[in-house]
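> Requesting a structural model of the entry that follows:
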Amino acid sequence: MTARHLIVHGRVQGVFYRDWTVETARDHGLAGWVRNLPDGTVEAHLEGDGEAITRMIAAMHDGPPRAAPTRIEQRSAEPQGLGGFTRR
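Predicted coordinates for the structure are as follows:
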């Protein structure tokens, strides 16, 4: 199992980015969570198959139709053994 911690920059709040992330992560079979941060970014924790995480991050560069992500900071993280993907 692999885990990644992400900070997504750009127009990602108020455009259903978190809801889209939950749905898309579940479609990829990933566990984790996503939440808005006070500075306008979105923070996410993904865990699961490494290839699925890579595909998910690639999709997150586009996001839902009204979003405009500009960059994604990412780093390795410790898997938390989460079941499912939630919005915080």
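
> When you work out contacts or count neighbours from here on, use the C-alpha atoms and nothing else.
OK.

> now do the same end-to-end measure for stretch 35-45.
9 Å (CA to CA, to the nearest Å).

> to the chain's geometric centre, what's the distance from that stretch?
10 Å (CA atoms, centre = their mean, to the nearest Å).

> Give me the residues contacting that stretch.
Applying CA atoms under 8 Å, 6 or more residues apart in numbering, the contact partners of stretch 35-45 are 3-13, 18, 32-34, 87-88.

> Tell me how far Ser76 lies from Asn36.
For Ser76 relative to Asn36 (CA to CA), the value is 20 Å.

> brain fart, Ile57
17 Å.

> One more, please, to line up against the first structure:
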Amino acid sequence: MKRFEIEVVGHVQGVGFRSFVEQESLNWDVTGTVKNMDNGNVLIYVQGEESQIQSFLSNIKKGNQFSKVEHVATKEKTIINDELRFRTIY
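You can find the predicted model right below:
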């Protein structure tokens, strides 16, 4: 089990990117959060098995049909034991 902080840079706000991320979390059975940042980037925390996270991250880097992901920065974080689902923070 691993947890990562992921900052996504590019045209990722106002294009359904958070919904896309939440759907990908269901596809790969990972938990965490996604939220827009004031600087125009999107911040994701994701937790799960490393292979699932890598697949999730691979799709996030591609983005949805309306977004343009320019850069993705990841940092490993401490696991949250009682996290049960993935959610969007508004």
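
> Quick TM-score on the pair, please.
With the length set by TM-score structural alignment, normalised by the length of the first structure, the two chains reach a TM-score of 0.97; 88 aligned residues with a CA RMSD of 0.6 Å.

> among the contacts of stretch 35-45 of the first structure, which are in helices?
Using DSSP state H, the subset of the contacts of stretch 35-45 of the first structure located in helices is Arg18.

> just so I have it, where are all the strands in the first structure?
Taking DSSP state E as the criterion, the first structure contains strands spanning 2-11, 31-36, 42-48, 68-76, 85-87.

> what's the most buried one of these?
Highest mean neighbour count among those (mean count of other CA atoms under 10 Å): strand 42-48, with a mean of 23.

> Just want the angle from it to strand 31-36.
With axes from the mean of the first three to the mean of the last three CA atoms, to 10 degrees applied, the angle from strand 42-48 of the first structure to strand 31-36 works out at 180 degrees.

> For the equivalent of Thr74 of the second structure over in the first structure, which non-adjacent residue is closest in space?
Mapped onto the first structure by TM-score structural alignment, Thr74 of the second structure lines up with Gln74. Distances taken as CA to CA, 6 or more residues apart in numbering place Leu6 nearest to Gln74 of the first structure, at 4.5 Å, with adjacent residues excluded.

> Now do the contacts for Ser25 of the second structure.
So Ser25 of the second structure contacts Thr31, Phe56, Phe86 (CA under 8 Å, 6+ apart).

> any idea how far Gly81 of the first structure is from the residue positioned nearest the centre of the first structure?
Closest residue to the average C-alpha location of the first structure: Ala44 at 4.4 Å, with CA atoms, centre = their mean. According to CA to CA, Ala44 of the first structure stands 15 Å off from Gly81 of the first structure.

> Surely the match of Thr74 of the second structure is in contact with Leu46?
No. Counting by CA atoms under 8 Å, Gln74 of the first structure stays clear of Leu46, with 10.4 Å between them.
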